[in-house]
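[1] got a predicted structure here, sequence first:
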Amino acid sequence: MPIARPAFDRLAAGYDRIGDTKPSNASLERPATTSMLSDVDDEFVLDAGCGVGHLTEELIGRGARVIGLDVSVEMLEYARDRAPAADFVAADLGTTLPFTPNSFDGVASSLAFHYVEEWDPLFRELARVLRPDGWLVFSVQHPHADFEEYDDATNYHEGERVSATWDSFGTTVDVPTYRRPLSAVLSPALGAGFTLEQSLEPTPTEEYRRANPERYAYEATHPNFLCLRFTAQE
């Protein structure tokens, strides 16, 4: 079973309830990730690790045709309600994706890839399902923040399975993930033939400062997320 599925099944209701307003999502990671999207009107986009559908809803609002994919069936139930114009598939990003080659104009992913252990096959699969010159935009936890903030991280230069206890979504849950150095974030995509176009280490918005001034001061001076845009081979 994928390592984070039990945790996110339990967190689904909380994500649905406060994911639109939780500052670290709504006023830090999500605006940074969506700023990397180009004109997606009438494009066919895969939301890889769609969760409860916040990014799916954004893509639909910009005119895209979207398939949302997630391993958590509980999350997908909320995603279907939030973005009824999209289609949804229950599948594991760590396995062969259930799509034919050259299916999508773009792939978008918000804070999902770091729950996948092996990234070389992941990015080969993303390259396979993208059309030539397709785009890939994704966010992950920042490698430096992961190493500094996970108590069980021991070696920055090695990939490690780590975990933390979350209580900000109304349910206290231990959430496992995989952390890796920056080189291991970039190399799998480059090795699969992607070209890096843009990188962003986002800082919190003014809305974040108003919502949580104390946490804003920390986020404004410490990295938390990393957002990247790649282009597939023509």
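    Cool, the structure landed. Keep in mind that what you see is a predicted model, and the values were worked out from it rather than measured.
[2] can we go C-alpha only for contacts and neighbour counts from here?
    OK.
[3] which stretches of this structure form strands?
    Applying DSSP state E to the chain gives strands spanning 44-48, 65-70, 87-90, 104-110, 130-141, 160-166, 173-179, 195-200, 225-231.
[4] and the angle for the longest one with strand 225-231?
    When axes from the mean of the first three to the mean of the last three Cα atoms, to 10 degrees is applied, the directions of strand 130-141 and strand 225-231 differ by 170 degrees.
[5] orientation of strand 130-141 relative to strand 195-200 in degrees?
    Compare the direction of strand 130-141 with that of strand 195-200 by the same axes, to 10 degrees and you get 30 degrees.
[6] who touches strand 130-141?
    For strand 130-141, contacts defined as Cα atoms under 8 Å, 6 or more residues apart in numbering pick out 29, 33, 36-37, 101-114, 224-234.
[7] quick revisit: now tabulate the strands of the chain in CSV and tack on mean neighbour count and distance to residue 10.
    As requested, these are exported to CSV (neighbours: other Cα atoms under 10 Å; distance: least, Cα to Cα, whole Å):
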stretch, mean neighbour count, distance to residue 10
strand 44-48, 25, 20
strand 65-70, 24, 14
strand 87-90, 17, 16
strand 104-110, 24, 19
strand 130-141, 22, 21
strand 160-166, 15, 11
strand 173-179, 19, 8
strand 195-200, 15, 31
strand 225-231, 23, 23
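[8] in addition, the following structure is provided for comparison:
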Amino acid sequence: MNWNPDEHYKSQKVADEYDRKRFFSPAGRVFNYLEKRTITKCFVSLPAGSIIADAPCGTGRLAEPLLAVGYRVHGLDISDEMLDVARQRLRGFQERFTCEVADVKTSRPNEPLYDAALCARVLMHFPLDQQVEFLGEGGHPQSDDGGHQP
């Protein structure tokens, strides 16, 4: 079976069941709590009201604690179905949560639009060569021999 994440997450059933399947068990609940706490700590130096890009946003699970402490979050995901779950989950945050369907592998803004970015669980969906390319385009200039400069 050739599992394709670009198509898998575009299923309404997958989107509706995503969090329950991963974070409902006792171990899943502990992991969810620790991951959210860690992510909130990672952004603590940003002032309240800062805009954080969450890509892939998925169901908004990791955007939620950031919104709860006063940040604005713009979610990007290839799946409108996953973003529908996020919109429902985060509707209480009103205009502080915005989102759009976008493929971060191919869509890049021409200028910085965000104060910070959260990119949890994205690289595992790329083959290694695409991971290197994705990370390499993040501001690391290429040297003449094709390697990255420090």
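    Perfect, I can see it now. Being a predicted model, the structure only gives us computed values, none of them experimental.
[9] TM-score for these two?
    Once superposed, chain against chain, the TM-score is 0.69 (TM-score structural alignment, normalised by the length of the second structure); 129 aligned residues with a Cα RMSD of 2.8 Å.
[10] what's near enough to touch the equivalent of residue 87 of the first structure over in the second structure?
    Alignment note (TM-score structural alignment): residue 87 of the first structure maps to residue 98 of the second structure. Taking Cα under 8 Å, 6+ apart, we find residue 98 of the second structure in contact with 73-75.
[11] residue 213 of the first structure is nearest to which of the strands of the first structure?
    strand 225-231 (18.6 Å; Cα to Cα).
[12] which strands or helices does the closest one pack on?
    helix 30-35, strand 130-141, strand 195-200 (3 or more Cα pairs under 8 Å, 6 or more residues apart in numbering; DSSP states H and E).
[13] what's that strand aligned against in the second structure?
    Using TM-score structural alignment, none of the residues of the second structure align to strand 225-231 of the first structure.
[14] what about residue 191 of the first structure, how many residues nearby?
    Applying other Cα atoms under 10 Å, we find 12 residues neighbouring residue 191 of the first structure.
[15] could you check how far it is from residue 178 of the first structure?
    20 Å (Cα to Cα, to the nearest Å).
[16] ok, residue 125 of the first structure touching residue 99?
    No: using Cα atoms under 8 Å, residue 125 of the first structure is not in contact with residue 99; the gap is 9.5 Å.
[17] of those two, who's got more company?
    Shown here are residue 125 of the first structure and residue 99; by other Cα under 10 Å, residue 125 has more neighbours (20 against 12).
[18] which residues does that one contact?
    Residue 125 of the first structure makes contacts with 96-97, as judged by Cα under 8 Å, 6+ apart.
[19] swap in 6 Å and give it another go.
    Applying Cα atoms under 6 Å, 6 or more residues apart in numbering to residue 125 of the first structure gives no contacts.
[20] how near is it to residue 8 of the first structure?
    In terms of Cα to Cα, residue 125 of the first structure sits 23 Å off from residue 8 of the first structure.
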